[in-house]
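Chemist: curious how this folds, go ahead:
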Amino acid sequence: MWSPHLMPKPKDWGSLVDVVGYCFLNLGTKYQPPLEFSQWLQEGSKPIYIGFGSMVHHGGAGTTAAGLIAGCPTTVVPFFGDQFFWGEIVHARGVGPAPIRVTELTTEALSNAIRFMLDPEVKSRSLELAIAIGNEDGVAAAVDSFHRHLPAELPLTPPSTPVEEERLDLLQLLSRYLEKCCLPFNS
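Modeler: Predicted coordinates for the structure are as follows:
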C-alpha cells in the first residue's frame, strides 16, 4: 500500500486494484519523556543531536513511507527488490535525487545527493507531499476497498438458520470467488 499522491494507480490496473494510501502505526505519537529526563536535557549541553532534515536509506517501502510522511527529502541507495522502484518513484516525484545503486555509492555521489536534498524547492515539495499523505486515511481506505471487493454472494449477515443446521464454509465460498475473478484460466 502506498499513497496515490506519491504514485497514482496506473490506468491499466483495472477495477480490482486500489491504491489506498499508507497504513501507519502511530504508537509513539503521544510519548512524553520523564520530567527528570527533560529537565536534565534543558540544564546542560546537548549530549546527542538527532535530526532528520533529509534521509539516505535503502528504499524499502516502509522506510520510504516514514521519510515521506516526515517531510524529508530522500536519497535511496537500493540494493535489492522493490528498492529500485521506490528510488525511481521518489526521484520522479521530485523529493529526492536519482537513486544511487549501492555499488555506485561514492563520496562524490553522496555529496551530490545531499546537495540535491538541500535545495529549498525539494524541501518544499517534500513538505507538500507529507501534508497530502498526512491527510489520507490509508487504513479506512484499505478497509473500504476490502469490503467493496468482497463477492456479492458472500453473506455479511448471520444465516437465518442456526449454525448447527447449516454450516457455511466461508473459505470455500471465498475460494470459489477468487477462482472466478482472479484465475480465469483454471485447468
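
Chemist: C-alpha from now on. contacts and neighbour counts both.
Modeler: Noted.

Chemist: can you give me the strands in this structure?
Modeler: For the chain, the strands defined by DSSP state E cover 55-57, 74-76.

Chemist: go through this structure and flag its longest helix.
Modeler: helix 120-134 (DSSP state H).

Chemist: from R125, how far off is the nearest residue to V90 once chain neighbours are set aside?
Modeler: Sequence neighbours aside, G96 is the residue nearest to V90 in space, at 5.7 Å (criterion: CA to CA, 6 or more residues apart in numbering). Distance of G96 to R125, computed by CA to CA, to the nearest Å: 10 Å.

Chemist: the residue nearest to V90 contacts P73, doesn't it?
Modeler: Yes. Using CA atoms under 8 Å, G96 is in contact with P73, at 5.4 Å.

Chemist: second chain to compare with the first, below:
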Amino acid sequence: MRIMLLTAGTRGDVEPFVALAQAATARGHQVRTAIPENSGADTAGLETVSLRMDFAQLINNQGVSPWVAAKSYRTVIRPGIGQLLSAAVEHIAAFAPDVVVYHPKVLSAPIAAERLGIPSVLVETIPSLTATREFPAPFITTASLGRLNRASYRLANLATLMFKRELAAAVQDLPPRPRLGTRRQITMIPVSPQLLPRPADWPATVHLTGHWTGQPPETDGDKELADFIKDGGFVYAGFGSMRAGDPSARGEAIVQAARRNNLKTLVAGGWGGINIPQAVRGGDVLVREAVNHHLILPPAFAAIHHGGAGTVHAVARAGIPSVVVPFIADQPFWGHRLHQRGLAPAPVPYRNVTADRLADALAQARSCRDRAMQIGERIREEDGTGVALDALEAFAAS
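Modeler: Modelled structure (predicted):
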C-alpha cells in the first residue's frame, strides 16, 4: 500500500508521524512523509519531502506571543501557510497514494484527497476536532462548559476561515469537487486511553489508538549525561519550543526548587525556554540543548515541562510524575488532565513560576509517584502504532 503522511508544526507534531512511518515501512508499505523544515525529528531511513515551512524559525522569531503573531499574520504566517498548503497538494498529486494520512494543520490534504478520489485519515494529535459532551475543545478552556462542551469544537473551523484565500489557491488546479457523500474518511487519535479514556459519544469512525512512538535508542553516547542520571535523584526540566518571559529567572527558579527537594537538575534548553545563569550552576546541574526522553526520563524523580502532547506521553510512559508549566494552546488541557489522573500536582502557569511554587509542586509530586508507576506500566504495554496500522489497513481495504 502506498501511504502519504503529512504533518506540520514542531517536533511534537512530527515525531508521531515518523513513528507511524517507521512502523508502516517495517510492514512492507511504501511510505512518503511530508514534514516541515528543521523539525528536529530523526527521519533516518525514511522517504521524506518538505512542506516548505520552518515552524522552528517562526517560533524563534515570535515566541508564544499572540500580539507578535497578530502583527506578523499578513507578512509571515499567511505566506508561510500558503506555501505549506500548496506543497501538500503537490506531494499528494505526485505520489498518488492509496491513502492520505494528515495532521489538522495541513488544511489542503483532505480536499486534495477527496478531489483525487483518495481515502483520507485525519490524525488529531490533540483531541480538538471530534466533539464530545465530556469536555470542551482543549484550546478553549480546562473547565467544563456543560451543555456547551460540544459547541466549543466549532471554533476549530476558524483555521479554515483564517486561511481561506491560501487554501483556495492551493487546490485551484485540482479536479472539481465530487458529489456530496463520496468522501471516505476516518479519524485516528494517537493518545493513550490511560490519559484520556474514550468519550462515550465519539463515533465508531474515531479510533483512539494509544500514542505513536518509535523504538528508543539504547544509548546516545553522552557519557557525562549517563553518569549524571545513573543513580537517579534528579529532576528533568525542558520546555521544548516554548519561548516567553524571562528564561534565566525561570532557570534559576527550577534549580532552587530542585535543591530544596534535595534533587539534582537536568535541563534541556530547547529553543530558549530555559537558561541556567552561571551563578546557580554547580555539580548538581547539567545542561544540554536537547536530550532523548526515552533514555533520561525513567530514572528521573519527576519532569518539569510545558505540557505538549508528546512530552506528556513520554513522561507518563516513563512512569514518573509531571510538573506542568503550560504556556499556550493545548498545554493547560494536558496539565489539567494529568492532575485529574493523579499524575501531577496542579499546573503552574509559566507567568507564575517561582522557586517557591515549583518547590511546593515537586514536594507534591512525591505523592503521585506510585500512581505514575502504575500508569506508566500500562502505557508501555500499548502498541499505538500497531493499532493505528491495523485500523489504516482495514480502512484502505474496505
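
Chemist: report the TM-score for the pair.
Modeler: TM-score of the superposed chains, computed with TM-score structural alignment, normalised by the length of the first structure, equals 0.67; 140 aligned residues with a CA RMSD of 2.4 Å.

Chemist: before we move on, back to that, list the residues that contact the residue nearest to V90 of the first structure.
Modeler: Listed by CA atoms under 8 Å, 6 or more residues apart in numbering, the contact set of G96 of the first structure reads 73-76, 90, 113, 116-117, 122.

Chemist: now check the second structure for the residue matching it.
Modeler: Under the alignment (TM-score structural alignment), G96 of the first structure pairs with A344 of the second structure.

Chemist: so how far is D360 of the second structure from that match?
Modeler: 12 Å.

Chemist: over to A19 of the second structure?
Modeler: If you go by CA to CA, the gap between A19 of the second structure and D360 of the second structure works out to 36 Å.

Chemist: who's more crowded, those two?
Modeler: A19 (20 against 15; other CA atoms under 10 Å).

Chemist: the more buried one maps to what in the first structure?
Modeler: Aligned partner of A19 of the second structure by TM-score structural alignment: none.

Chemist: wait, is A19 of the second structure part of a helix?
Modeler: Yes. Remark: A19 of the second structure belongs to a helix, assigned using DSSP: H, G, I helix; E, B strand; the rest coil.

Chemist: quick one, what contacts the spatially closest residue to it that is not a sequence neighbour?
Modeler: The shortest distance from A19 of the second structure to any residue other than its chain neighbours is 4.6 Å, reached at G214 (CA to CA, 6+ apart). Listed by CA under 8 Å, 6+ apart, the contact set of G214 of the second structure reads 18-20, 22-23.

Chemist: which one of those is nearest to P66 of the second structure?
Modeler: Among the contacts of G214 of the second structure, V18 lies closest to P66 of the second structure (CA to CA), at 29.2 Å.

Chemist: how much space between the closest one and R115 of the second structure?
Modeler: Applying CA to CA, the value for V18 of the second structure to R115 of the second structure is 26 Å.

Chemist: ok, H306 of the second structure next?
Modeler: Here H306 of the second structure is placed at a distance of 39 Å from R115 of the second structure (CA to CA).

Chemist: who's more crowded, the two?
Modeler: Neighbours per residue, other CA under 10 Å: of H306 of the second structure and R115, the larger number sits with H306, 30 against 17.

Chemist: give me the nearest residue to the alignment partner in the first structure of M373 of the second structure, chain neighbours excluded.
Modeler: Using TM-score structural alignment, the partner of M373 of the second structure in the first structure is L127. Once flanking residues are discounted, L127 of the first structure sits nearest to G71: 4.5 Å by CA to CA, 6+ apart.

Chemist: mind listing what that neighbour touches?
Modeler: Contacts of G71 of the first structure (CA under 8 Å, 6+ apart): 123, 126-131.

Chemist: aligned to it, what sits in the second structure?
Modeler: Using TM-score structural alignment as the criterion, G71 of the first structure maps onto G319 of the second structure.

Chemist: measure F146 of the first structure to L174 of the first structure for me?
Modeler: 13 Å.

Chemist: neighbour count winner among the two?
Modeler: Counted by other CA under 10 Å, F146 of the first structure and L174 do not tie: L174 has more neighbours, with 15 against 12.

Chemist: the closest residue in space to V206 of the second structure that isn't next to it in sequence: what secondary structure?
Modeler: Distances taken as CA to CA, 6+ apart place T187 nearest to V206 of the second structure, at 4.7 Å, with adjacent residues excluded. Look at T187 of the second structure: counting by three-state DSSP, its state is strand.

Chemist: ok, T187 of the second structure to L122 of the second structure distance?
Modeler: T187 of the second structure is 5 Å from L122 of the second structure, by CA to CA.

Chemist: what is the neighbour count of the counterpart of H147 of the first structure in the second structure?
Modeler: Aligned by TM-score structural alignment, H147 of the first structure pairs with E393 of the second structure. Counted with other CA under 10 Å, the neighbours of E393 of the second structure add up to 13.

Chemist: ok, now which ones touch E393 of the second structure?
Modeler: E393 of the second structure touches nothing, counting by CA under 8 Å, 6+ apart.

Chemist: one step back: can you put the strands of the first structure in TSV and add distance to T64 of the first structure?
Modeler: What follows is those, written out as TSV (distance: least, CA to CA, whole Å):
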stretch	distance to T64 of the first structure
strand 55-57	8
strand 74-76	8
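
Chemist: just those: most buried one?
Modeler: For the strands of the first structure, ranked by mean neighbour count under the definition mean count of other CA atoms under 10 Å, the leader is strand 74-76 at a mean of 30.

Chemist: average offset between that strand and the second structure?
Modeler: By mean CA distance after the TM-score superposition for the first structure, the fitted strand 74-76 of the first structure averages 0.6 Å away from its aligned residues in the second structure.

Chemist: who does that strand touch, helix- and strand-wise?
Modeler: Applying 3 or more CA pairs under 8 Å, 6 or more residues apart in numbering; DSSP states H and E, one finds that strand 74-76 of the first structure contacts strand 55-57, helix 61-69, helix 83-92, helix 107-118.

Chemist: ok, which of these comes nearest D18 of the first structure?
Modeler: Of these, nearest to D18 of the first structure by CA to CA is helix 61-69, at 16.9 Å.

Chemist: buried residues of that closest one, list them for me.
Modeler: Across helix 61-69 of the first structure, burial judged by 16 or more other CA atoms under 10 Å covers 61, 64-65, 67-69.

Chemist: equivalent analysis for stretch 320-339 of the second structure, please.
Modeler: Neighbour count says stretch 320-339 of the second structure has 320-339 buried, by 16+ other CA under 10 Å.

Chemist: stretch 34-54 of the first structure too?
Modeler: Buried, per 16+ other CA under 10 Å, within stretch 34-54 of the first structure: S54.
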